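Asks: I'll drop the sequence and a predicted model, then ask my questions.
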Amino acid sequence: MRSTDVLTDGFSRVAENVHAVLDGITPEQLAHRPTPDANTIAWLIWHLTRVQDAQIADVAGTDEVWTASGFYDRFALPFDTSASGYGQTPTEVGQVVVTDPSLLADYYDATHRVTAGYLADLSDDDLDRVVDKNWNPPVTLGVRIISILDDDAQHVGQAAYLRGLSTAG
């Protein structure tokens, strides 16, 4: 098994969990916030997808699915095209309003297809390529991809937890 096969499997697990969170979810659950400053499920799924999309596009040297496939326009969020959720305030989190969970699923699926295609074309040696010299030690492609996968796994877990909270009681 190649290292990239393991990475592909990891991203496939994120995809399964994204769909598990979104399956049968209501607009109210997507917007549920257990506290006024908490993230919503809609924001978490949007953010994890934006991070994956932007960072894979960066290392692959391709356009982001967000803009290239029209998702920026379909979501119609009040943010610049480069917004990915990093550093957003609770007010901005609340501005990620999605009433149709299929929009989130469609964006995630399109991003996942690009990610899987990119990983399929990599060799294990490619993972040693330095993609960011601003760190000590410099960040390799393999480390960057693991970072994206870890971030996605954490956020989809948070979304699953919020899904449970939104149906409790």
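Replies: Arrived safely.
Asks: drop to CA atoms for contacts and neighbour counts, all remaining ones
Replies: Noted.
Asks: Tell me how far Val18 lies from Thr81.
Replies: 23 Å (C-alpha to C-alpha, to the nearest Å).
Asks: Below is structure B, check it against A:
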Amino acid sequence: MNSSHLLADAFDRVREEVHGAVDGLTEAELADRADDEANSVGWLVWHLTRVQDDHVTGVAGGEQVWTSQGWHDRFGLPFPAGATGYGDGPDEVAAVRAGAELLTGYFDAVHQRTLDYVRDLADADLDKVVDERWDPPVTLGVRLVSVISDDLQHAGQAAFLRGLLLRRR
């Protein structure tokens, strides 16, 4: 197995976790929060997808799926098109209301773009510096692993919240 296959497998695992956390929940359940300061399943999935879209587009080039495929308009959120959820407070979290089909549709579109990108990578590509604002500078490999790590953490949080929601049914 080469690095591109390993990355594709890791991103496929994120997809499994995202679908597992979202599928079968109502829009109200996806927006439900444990308290007024907590994240919801819907916000977590939207946020992890926005970050993946932003970061992968940042290294792959082109326009984010969010805007290029009309997801920003379909969601109709009261945020600028460039918003990813980073630093959102309770009011922004509460504003993310979307059904399971919309959330997984956007996630799947980003996932496909991500797979199309990582499947063409050679092992040597992963050493390319993509962000010099950090010390040490961030390589492509580190950036992609960071996205996977962040996605899996948020997908795990969403799965936990799903479990709480299902106990209340």
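Replies: Yes, it's here. Remember, predicted model here, so these are calculated numbers, not experimental data.
Asks: And the TM-score between them?
Replies: Scored against TM-score structural alignment, normalised by the length of the first structure, the superposed chains reach a TM-score of 0.97; 168 aligned residues with a C-alpha RMSD of 0.7 Å.
Asks: So for Val18 and Thr81 of the first structure, which residue has more residues nearby?
Replies: For Val18 of the first structure and Thr81, the more surrounded residue by other C-alpha atoms under 10 Å is Val18, and the numbers stand at 25 against 13.
Asks: quick one: that one and Ala105 touch, right?
Replies: Yes: with contact defined as C-alpha atoms under 8 Å, Val18 of the first structure counts as touching Ala105 (7.5 Å).
Asks: Quick check: buried residues in the host helix or strand of Trp43 of the first structure?
Replies: Assessed by DSSP states H and E, Trp43 of the first structure sits inside helix 41-60. Going by neighbour count (16 or more other C-alpha atoms under 10 Å), the buried part of helix 41-60 of the first structure is 41-57.
Asks: Also stretch 10-27 of the first structure?
Replies: Using 16+ other C-alpha under 10 Å as the test for burial, stretch 10-27 of the first structure gives 10-12, 14-15, 17-19, 21-22, 25.
Asks: Report the distance from stretch 61-81 of the second structure to the chain centre.
Replies: Stretch 61-81 of the second structure has its C-alpha centroid displaced from the chain centroid by 13 Å (C-alpha atoms, centre = their mean, to the nearest Å).
Asks: Just the endpoints, please. Distance across it?
Replies: The straight-line separation of the ends of stretch 61-81 of the second structure (C-alpha to C-alpha) is 17 Å.
Asks: from the chain's centre, how far out does the top helix by length along the second structure sit?
Replies: When the second structure is parsed with DSSP state H, its longest helix is helix 140-168. Distance, stretch centre to chain centre, for helix 140-168 of the second structure: 9 Å (C-alpha atoms, centre = their mean).
Asks: Tell me which other helices or strands it touches.
Replies: Helices and strands touching helix 140-168 of the second structure, by 3 or more C-alpha pairs under 8 Å, 6 or more residues apart in numbering; DSSP states H and E, are helix 3-22, helix 41-60, strand 129-131.
Asks: nearest to Leu152 of the second structure, of the ones you listed?
Replies: helix 3-22 (5.9 Å; C-alpha to C-alpha).
Asks: Just want the angle from the closest one to helix 41-60.
Replies: On the basis of axes from the mean of the first three to the mean of the last three C-alpha atoms, to 10 degrees, helix 3-22 of the second structure is oriented at 160 degrees to helix 41-60.
Asks: Helix 3-22 of the second structure packs against which elements?
Replies: Here helix 3-22 of the second structure touches helix 41-60, helix 100-118, helix 140-168, going by 3+ C-alpha pairs under 8 Å, 6+ apart.
Asks: what's the mean gap between the next helix or strand after it and the aligned bit of the first structure?
Replies: Using DSSP H and E, the next helix or strand after helix 3-22 of the second structure towards the C-terminus is helix 27-31. Its matched residues in the first structure lie on average 1.3 Å from helix 27-31 of the second structure after superposition (mean C-alpha distance after the TM-score superposition for the first structure).
Asks: State the distance from Asp37 of the first structure to Thr91 of the first structure.
Replies: In terms of C-alpha to C-alpha, Asp37 of the first structure sits 8 Å off from Thr91 of the first structure.
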